[in-house]
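**Q** my questions are about this predicted structure, shown below with the sequence.
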Amino acid sequence: MDDKHHRKIILFIAILVVLIGCSRPLTERETTATAPAESGKSLRISSAGVGQGGFAIISAWLFRNLKPLYPDRDMWLDYHVTGTAFRDGLLLVADRKAEITLVNTHHLTAMALKGNGFMKRPIPLRAIAGLPFFDWCLFAVDAKHGIRSFADLKEKKVPLKIATGFLNDDNLVTFLLMEVLKRHGIDPEEFKRWGGQFVGSGTATLARKAYLAGEVDAIFQEAGFMPGWHADVKKRPTTFLSIEPAVARQMQEEFGWNSHTVPPNHYPGQKEEFVALDFSDWVLCVREDIEEELAYRIAQITVEKAREIDPQIATFGGTPNEFDPAMALKTSIPLHPGAIRYYREKGLLSN
């Protein structure tokens, strides 16, 4: 890590300290009951694919409001490198090393609960709230290669260098890339035999930098919403490969993973619509066996104190609107009973 990144991290930690010290938590008057003391227990929150910057801000906000209610509990957040911990963050919950987790994307929560696809075993999760935004994955290829579809790539066997997530079993983006290729009839090992390469850039930002610098020919990454794509495409004409309908149906049927149609002219020079895998929404989750009162409190904080967080500062995707409590109920897995009780009391959920 270079000095510039060190300075950013130090500055970021200093800002968090100020935020924790200066922001007003929920007071007893704002709560509906006194939270029970749980002396000797700790609360730990992990990230499952959420970038460290946004994760740290949201974790600090949550603990800043929980600490007055649970003063005897130590509260910890798990540090991770951005672009990692998609699986490992969830395993911390399964192994009882974390009680709370912030998950990117809502599709991953469904995989975790079922133990299919990217996840190799079920994770005992329950949702507290969805944090909605709109995002999708892009398969972007330098237009000079003349590849307009996955069928073209398979037929022409162009030895592309594709920037994607980290090349390990912990990266959801890389998993999706391999699934997309295989389901379009392109075996990843065969792709490498004809000269293709996978480059583990890690994050979408780093992948875009490598693409713009000419270090790679293509990108498969999330964060399709990023405005920077528009400037990049103007500098390097790009074709966006569309997921075939049969593949989109397979992903939906097997994993509950839906797709999104990007309309023409969303990006400069993009004359036709294309289908991309969805990558929307963060979900705040807990282990299913945490006490109901704690889940109630987390739901309460999420709804009543959400406006303390600037979605742009917390690096939410896209251009999120002002927080709508009704949107918190839109999750891919069941809500925790404590959260259900809170939402019913507030009239957000019917009995």
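**A** Nice, I can see it. Numbering: from 1, shown residues only.
**Q** for the rest of this, base every contact and every neighbour count on C-alpha atoms.
**A** Will do.
**Q** find the residue at the geometric middle of this structure.
**A** N104 (2.1 Å; Cα atoms, centre = their mean).
**Q** and that residue, what does it touch?
**A** 48-50, 86, 279-283 (Cα atoms under 8 Å, 6 or more residues apart in numbering).
**Q** repeat that with 7 Å
**A** N104 is in contact with 48-50, 281-283, counting by Cα atoms under 7 Å, 6 or more residues apart in numbering.
**Q** all helices of the chain, in order?
**A** 3-22, 52-66, 88-94, 106-114, 150-156, 172-183, 188-193, 204-212, 228-235, 245-255, 292-304, 337-345 (DSSP state H).
**Q** I'd like the ones you listed as JSON lines, with distance to P325 and mean neighbour count appended.
**A** As requested, the helices of the chain are exported to JSON lines (distance: least, Cα to Cα, whole Å; neighbours: other Cα atoms under 10 Å):
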{"stretch": "helix 3-22", "distance to P325": "23", "mean neighbour count": "12"}
{"stretch": "helix 52-66", "distance to P325": "16", "mean neighbour count": "21"}
{"stretch": "helix 88-94", "distance to P325": "25", "mean neighbour count": "23"}
{"stretch": "helix 106-114", "distance to P325": "17", "mean neighbour count": "23"}
{"stretch": "helix 150-156", "distance to P325": "40", "mean neighbour count": "15"}
{"stretch": "helix 172-183", "distance to P325": "28", "mean neighbour count": "20"}
{"stretch": "helix 188-193", "distance to P325": "43", "mean neighbour count": "14"}
{"stretch": "helix 204-212", "distance to P325": "29", "mean neighbour count": "19"}
{"stretch": "helix 228-235", "distance to P325": "30", "mean neighbour count": "14"}
{"stretch": "helix 245-255", "distance to P325": "27", "mean neighbour count": "15"}
{"stretch": "helix 292-304", "distance to P325": "6", "mean neighbour count": "21"}
{"stretch": "helix 337-345", "distance to P325": "9", "mean neighbour count": "19"}
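**Q** put this beside the first:
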Amino acid sequence: MKKKFYSVFAFLLTAVVILAGCGDGDGNAEVNIGNLQLGTGSVGGTYYPLGTEMATVIKNNIEGYDGFDLSAVASDASVENLLEIGDGNFDLGMTVHLPALDALNGEGEFSDAIDNFGFMGHIYPEVMQIVTQENSDIQSIEDLAGKNVNIGPPGSGTQAAAKLILAAYGLEDGDYTPFEEGFGDAAGRIQDGNLDASFGLLGLPASGIEELAVQRELRLLPITSEALSYIEENSGYAAITIPSDTYDFLEEDIQAITAYAVLVASTDKIDEDLGYAMTKALFENSSQITHSQGAHLTKENALLGSDNIPLHPGAEKYFKEEGLLE
């Protein structure tokens, strides 16, 4: 009996040691640093491949945490990532900064406020790109009425922005047939002729669009100045020009809207010390990222999109150390 007692005690002690290290001593949940998860987006979009590289860079360069492991997880992007952090299922997440603000305030897609996350850094500017085949009869966003249109996965930043843009043109639910997919799946449907157009909140240039352009001649739909005014009055999106040299098929500059992709982390599961080590590992070694959008992951850009989003204590410590904050 005594031998059995000590065996059970040893097992429990080992489990505690494995799980320890990330609680802040104030009641925060403990976390297994050997099984951390970063919520990204759909496999065919920008978040997943970029997030996979970000996770690898952090894992390969973090200091002081033996057994540390961080995996990128495919998801429906912004809203789902924030909800999963709120529920304690994801440790970090990629999101457009606007849904993050909605989450804090319990607005938009969020029926209840989520406040257990903190800003870990800017990733890259996201640009809404609306793609159709060049030989289609769709010349403008108004022409999407009655068409098969991919508006992005439920709860994604893409879908929220797509509905806002469509509303700016007087198009509501029922005026078009919606598909709710990641851009990778939508690109396949456009190529096969089963989808008329797709919205994608993506990096610039977007590899998915470049790959599709090899198979089909494409057109990007611009946002008019009148619609842009409506969008700016009803959201935090800003105007951006997509230069004509962004893609080979563009013949002129295209007016679009943009927001920031940012990284956030759970303040319940990632304490200050671990958050500091992760932020430092990412920003000190971002040059190891080969994805084109990794070029935006710099110390100089680190605080873009952080307005009104609380900083994670660990990230705040690092940014102050680097002279980015007073």
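**A** Great, that's in hand. Note that the coordinates shown come from a computational prediction; the quantities given were computed from them, not determined experimentally.
**Q** could I get the TM-score for this pair?
**A** Superposed pair, TM-score by TM-score structural alignment, normalised by the length of the second structure: 0.72. Supporting alignment: 292 aligned residues with a Cα RMSD of 3.5 Å.
**Q** related to what we said a few turns ago, corresponding residue for the residue nearest to the centre of the first structure in the second structure?
**A** Counting by TM-score structural alignment, N104 of the first structure corresponds to T95 in the second structure.
**Q** P245 of the first structure now?
**A** P245 of the first structure maps onto S225 in the second structure, by TM-score structural alignment.
**Q** can you give me the distance of that match to E272 of the second structure?
**A** According to Cα to Cα, to the nearest Å, S225 of the second structure and E272 of the second structure sit 44 Å apart.
**Q** what does G155 of the second structure give?
**A** For G155 of the second structure relative to E272 of the second structure (Cα to Cα), the value is 29 Å.
**Q** cool, and E252 of the second structure?
**A** In terms of Cα to Cα, E252 of the second structure sits 47 Å off from E272 of the second structure.
**Q** got it, and P99 of the second structure?
**A** On the measure of Cα to Cα, P99 of the second structure and E272 of the second structure end up 24 Å apart.
**Q** do M94 of the second structure as well
**A** 19 Å.
**Q** cool, S235 of the second structure as well?
**A** From S235 of the second structure to E272 of the second structure the distance is 32 Å (Cα to Cα).
**Q** just A100 of the second structure next, same as before
**A** 20 Å.
**Q** likewise H97 of the second structure?
**A** The spacing between H97 of the second structure and E272 of the second structure, counted by Cα to Cα, is 22 Å.
**Q** what's the answer for I18 of the second structure, then?
**A** 18 Å.
**Q** and for L101 of the second structure?
**A** 22 Å.
**Q** how about I209 of the second structure?
**A** From I209 of the second structure to E272 of the second structure the distance is 39 Å (Cα to Cα).
**Q** ok, T298 of the second structure - contacts?
**A** F283.
**Q** relative to V286 of the first structure, how far out is the counterpart of it in the first structure?
**A** Per TM-score structural alignment, the equivalent position to T298 of the second structure in the first structure is D324. Distance, D324 of the first structure to V286 of the first structure, using Cα to Cα: 21 Å.
**Q** cool, and L160 of the first structure?
**A** In terms of Cα to Cα, L160 of the first structure sits 41 Å off from V286 of the first structure.
**Q** just F240 of the first structure next, same as before
**A** 37 Å.
**Q** next, count neighbours for N321 of the first structure.
**A** Using other Cα atoms under 10 Å, N321 of the first structure has 9 other residues around it.
**Q** can you check the one 5 residues further on too?
**A** As a burial measure, A326 of the first structure scores 14 neighbours (other Cα under 10 Å).
**Q** for E172 of the second structure, same thing?
**A** E172 of the second structure has 13 neighbouring residues, counting by other Cα under 10 Å.
**Q** gap between the aligned partner of it in the first structure and F323 of the first structure?
**A** Counting by TM-score structural alignment, E172 of the second structure lines up with D187 in the first structure. Noted for D187 of the first structure: a distance of 42 Å to F323 of the first structure, by Cα to Cα.
**Q** can you check F133 of the first structure too?
**A** Relative to F323 of the first structure, and taking Cα to Cα, F133 of the first structure is found at 10 Å.
**Q** check E292 of the first structure too.
**A** 24 Å.
**Q** next one: M75 of the first structure
**A** From M75 of the first structure across to F323 of the first structure, the span is 26 Å (Cα to Cα).
**Q** quick one on the thing from earlier: between the contacts of N104 of the first structure, which sits nearest F175 of the first structure?
**A** Set against F175 of the first structure, the nearest of the contacts of N104 of the first structure by Cα to Cα is G49 (12.9 Å).
**Q** how about the nearest residue to the equivalent of the closest one over in the second structure, chain neighbours excluded?
**A** Counting by TM-score structural alignment, G49 of the first structure lines up with G41 in the second structure. The shortest distance from G41 of the second structure to any non-neighbouring residue, by Cα to Cα, 6 or more residues apart in numbering, is to A77 (4.1 Å).
**Q** swap in L82 of the second structure?
**A** Nearest one to L82 of the second structure, counting by Cα to Cα, 6+ apart, is G93 at 6.7 Å.
**Q** and if you look at N258 of the first structure?
**A** Nearest to N258 of the first structure is Q252, by Cα to Cα, 6+ apart, at 5.2 Å.
**Q** wait, that neighbour sits on P245?
**A** No: the pair Q252 of the first structure and P245 does not pass the contact test of Cα atoms under 7 Å, sitting 10.6 Å apart.
**Q** burial count for D142 of the first structure?
**A** For D142 of the first structure, the neighbour count with other Cα under 10 Å is 21.
**Q** got it, and the one 4 residues further on?
**A** Using other Cα under 10 Å, G146 of the first structure is surrounded by 14 other residues.
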